[in-house]
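Engineer: This is the structure alone, sequence omitted:
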């Protein structure tokens, strides 16, 4: 049995509005960025999932399950942000889902340039 092919890393390829290397560096800093801020585990999991998918490490997006071959393009990233906003509203009574979706939204908002906060 062979492992599925992994997306090729291309440091010149953009991830949203960020350079691949910049997004990858932010992902490496997540443990530090998320520690000590009182974020619930579900939020941290959402942030991690958002970065991992945006960097092309996951085949399915974290909110909608949309497929992407490698690094998703800006259109797919922004569609996932939109879906996160809707899902967050729908999950008002479910704090676990709400916090996860907020984490995804936070990660993707930075990647797409809608926020200056990496988390």
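Structural biologist: The structure has been received and is ready for your questions. A quick note: this is a predicted structure, and the numbers were derived from the prediction, not measured. Numbers count the residues shown, from 1 in each chain.
Engineer: Please make it C-alpha for all contacts and neighbour counts, starting now.
Structural biologist: Noted.
Engineer: gap between the residue positioned nearest the centre of the chain and residue 3?
Structural biologist: Nearest to the mean C-alpha position of the chain, by CA atoms, centre = their mean, lies residue 50 at 1.4 Å. Using CA to CA, to the nearest Å, one gets 23 Å for the distance from residue 50 to residue 3.
Engineer: ok, and for stretch 110-118, which residues are buried?
Structural biologist: For stretch 110-118, a neighbour-count test (16 or more other CA atoms under 10 Å) marks 110, 111, 112, 118 as buried.
Engineer: Would you mind measuring the gap between the ends of stretch 33-42?
Structural biologist: End-to-end distance (CA to CA), stretch 33-42: 15 Å.
Engineer: putting a second one here so we can go through both:
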């Protein structure tokens, strides 16, 4: 699996900007820091880290397509869309035919978005 295509600056939505804006239930600044921190970590598997990064980028409105479903929205994803992507990740993770690399990517997306949505206190 590969990370979804990035948005160009002109495609980037203007909503939910600023340090106090929320991404899911987390302050935008916290999600930005989580993405920056992820790039400096080396203990996660490559596919897991790619999934986490894809999830954070999509949640921040920096990627045009959702990392698991590939769906696109004309705006930064709200909590409803973020939760739908978590649900899609759960379905894929429960599928015994999912290949290990894809499973790691999807696990990364799942774990990152559960934190963004407030379903977990563990930041990846």
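Structural biologist: Perfect, thanks for sending it. From a predicted model like this one, the values you see are computed outputs, not experimental measurements.
Engineer: Got a TM-score for the pair?
Structural biologist: The TM-score (TM-score structural alignment, normalised by the length of the first structure) is 0.86; 115 aligned residues with a CA RMSD of 1.9 Å.
Engineer: pretty sure the residue nearest to the centre of the first structure is touching residue 102, no?
Structural biologist: No. Counting by CA atoms under 8 Å, residue 102 is not a contact partner of residue 50 of the first structure; they are 10.1 Å apart.
Engineer: re earlier: check the secondary structure at the residue nearest to the centre of the first structure for me.
Structural biologist: helix (DSSP: H, G, I helix; E, B strand; the rest coil).
Engineer: Tell me the residue in the second structure aligned with it.
Structural biologist: In the second structure, residue 50 of the first structure lines up with residue 55, judged by TM-score structural alignment.
Engineer: Residue 35 of the second structure versus that match, what's the distance?
Structural biologist: 9 Å.
Engineer: picking that back up, can you tell me which two in the buried residues of stretch 110-118 of the first structure are farthest apart?
Structural biologist: Longest distance between any two of those is 10.6 Å, between 112 and 118; criterion CA to CA.
Engineer: can you map out the helices along the first structure?
Structural biologist: For the first structure, applying DSSP state H gives helices covering 20-28, 30-34, 41-54, 74-90, 95-111.
Engineer: Let's have those helices in a markdown table, adding distance to residue 14 of the first structure.
Structural biologist: Shown next, in a markdown table, are the helices of the first structure (distance: least, CA to CA, whole Å):
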| stretch | distance to residue 14 of the first structure |
| --- | --- |
| helix 20-28 | 5 |
| helix 30-34 | 19 |
| helix 41-54 | 10 |
| helix 74-90 | 9 |
| helix 95-111 | 10 |
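Engineer: Out of those, which gets nearest to residue 8 of the first structure?
Structural biologist: Among the helices of the first structure, helix 20-28 comes nearest to residue 8 of the first structure, with 11.6 Å by CA to CA.
Engineer: counterpart of the closest one in the second structure, which residues?
Structural biologist: Against the second structure, helix 20-28 of the first structure falls on residues 28-36 (TM-score structural alignment).
Engineer: ok, and the closest non-adjacent residue to residue 70 of the first structure?
Structural biologist: Excluding the flanking residues, the one nearest residue 70 of the first structure by CA to CA, 6 or more residues apart in numbering is residue 56, at 4.3 Å.
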